[in-house]
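Asks: how does the following fold in three dimensions:
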Amino acid sequence: MIAHLKGLLVSTGLDSAVIDVGGVGYLVGMSSRSLTALSGIGEAVTVHTEMLVGEDFLRLVGFASETERDWFRLLTGVQGVGARVALAILSALDPTDLQRAIAAQDKAMVARANGVGPKLAERIVRELKDKVGLIATSPLAIGGGVGAPAASGAQVDALAALASLGFKPGEASAAVSAALDELGDGASLDALVRMALRKAAK
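Replies: Okay, here's the model as predicted:
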């Protein structure tokens, strides 16, 4: 899986950008907020990515921050929310506003995004209410403070893995932190999840 791209910005469109990495131009779908955050044409950029794979397509989606990518993953986990709708939501609301809306169960704020009706907005805030803490408590969250330690990709993925197994945000965070203390920052995702499950079982 392609986790990020580092290269030169070739061009931008309404909902995508082309990034040249070693002579190969990657077309990356992006929210309007992430596109605005990019440097100028011809300048170096780093874009965090998510690869979408289907029976008849292969698509890269890009984000200005890992936090935005985490939100994309959560949003697309809700029934009825595809990549296009998730990007529309992230175009209308930055991660901090989205976190606030879900915590407050404010479906009207989520419904501001193009293609999101009242019923879908209600489903989004309801289904993500118990998962919002995974990102809100992550050092990657916007507003995390100067000097906050950077979470590894394995740590974020481990939190998501435990959430998918039914762990509450606080439980997942505590188990992953305990696993990191024992294994160290260089631990692989597989080792981290296994150790976190052991810690949670104690």
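
Asks: CA atoms for contacts and neighbours, from now on please.
Replies: Will do.

Asks: mind checking what secondary structure Val10 has?
Replies: Using DSSP: H, G, I helix; E, B strand; the rest coil, the secondary structure recorded for Val10 is strand.

Asks: is it true that it touches Ala17?
Replies: Yes - proximity of Val10 to Ala17 meets the contact threshold set by C-alpha atoms under 8 Å, at 7.5 Å.

Asks: here is a second sequence; please produce its structure as well for comparison:
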Amino acid sequence: MAKILIIEDDVELAAKVKEWLVFEKFTVDVANDASDANHFLAAYQYDVIILDWGLPDGSGLEICKSFRSRGGITPIIFLTGKDSIENKELGLDSGADDYVTKPFHVKELAARVRALIRRTPGLQPQVISCANLSLETSTFKVKNEGRDIQLLPKEYALLDYMMRRPNQVFSSKALLNAVWDSDSEASDDTIRTYIKTLRKKVTTSSGECPIKTIHGLGYKIEDI
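Replies: Presented below is the predicted three-dimensional model:
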């Protein structure tokens, strides 16, 4: 699943947007000022950034410009009360991909997030097939050898992330950063527990499991 960063100083509004995006199965981090935003952007990778223009300790416009100047390619949506044509032009020219003015409906914002994800290679909704598994990203259905299997939300998110990157080895830290919120208390033990339960669900009828442990390095899903 995609990971979203919301940069918004209105705590209540940020919580409302996060709640809806989590409902839509996204992993979401929230930064309420420029300092936290810069920390998150340096420490983690995101699939979409929702960025307020006015922050208590800086400007969303400068965050956008700085991020792009460092080579950041993550799609950015400005979410702001600045609704003049001149401000929209300035925001989009600074490197943003979309511009939403307040007040707004959270469903429209979520639709714009999904639209940006569809344009991002490797993230657009599709049926992903790997080894004995198939995953429908638009319906969240997973099949093992053609049979539906039931996954918990984080199990699904882990499998989705790894199936998009078959044969690539991920450390526990990399999986935590990709699938859990940055303020989560999840640990290496959490990853081990989820991998263990996932293996039981994705093993074939003949006993083959596509999820492999690479000792000392991490885990991968093998496209066998």
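
Asks: TM-score for the pair, please.
Replies: For this chain pair, the superposition-based TM-score is 0.30 by TM-score structural alignment, normalised by the length of the first structure; 96 aligned residues with a C-alpha RMSD of 5.5 Å.

Asks: neighbour count winner among Val10 and Ala17 of the first structure?
Replies: Relative neighbour count places Ala17 above the other of Val10 of the first structure and Ala17, with 22 against 18, counting by other C-alpha atoms under 10 Å.

Asks: what sits against that one?
Replies: Residues in contact with Ala17 of the first structure, defined by C-alpha atoms under 8 Å, 6 or more residues apart in numbering, are Leu9, Val10, Ser11, Leu27, Val28, Gly29, Met30, Leu35.

Asks: could you check how far the fourth one is from Met51 of the first structure?
Replies: Right, the one you point to is Leu27 of the first structure. Using C-alpha to C-alpha, to the nearest Å, one gets 12 Å for the distance from Leu27 of the first structure to Met51 of the first structure.

Asks: mind listing the shared neighbours of these two?
Replies: Leu60.

Asks: who has more neighbours, the two?
Replies: Neighbours per residue (other C-alpha under 10 Å) separate Leu27 of the first structure from Met51, with Leu27 holding more: 18 against 14.

Asks: thought the more buried one was touching Leu60?
Replies: Yes - assessed by C-alpha under 8 Å, Leu27 of the first structure is found in contact with Leu60 at 7.0 Å.

Asks: of the contacts of Ala17 of the first structure, grab the buried ones for ChimeraX.
Replies: One line in ChimeraX is enough to select the buried members of the contacts of Ala17 of the first structure, burial here meaning 16 or more other C-alpha atoms under 10 Å:
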select :9,10,27,28,29,30,35
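
Asks: and the closest residue in space to Glu68 of the first structure that isn't next to it in sequence, how many neighbours?
Replies: Setting aside the residues directly before and after it, Glu68 of the first structure is nearest to Pro95 in space (C-alpha to C-alpha, 6 or more residues apart in numbering), at 6.2 Å. When counting by other C-alpha under 10 Å, one arrives at 23 neighbours for Pro95 of the first structure.
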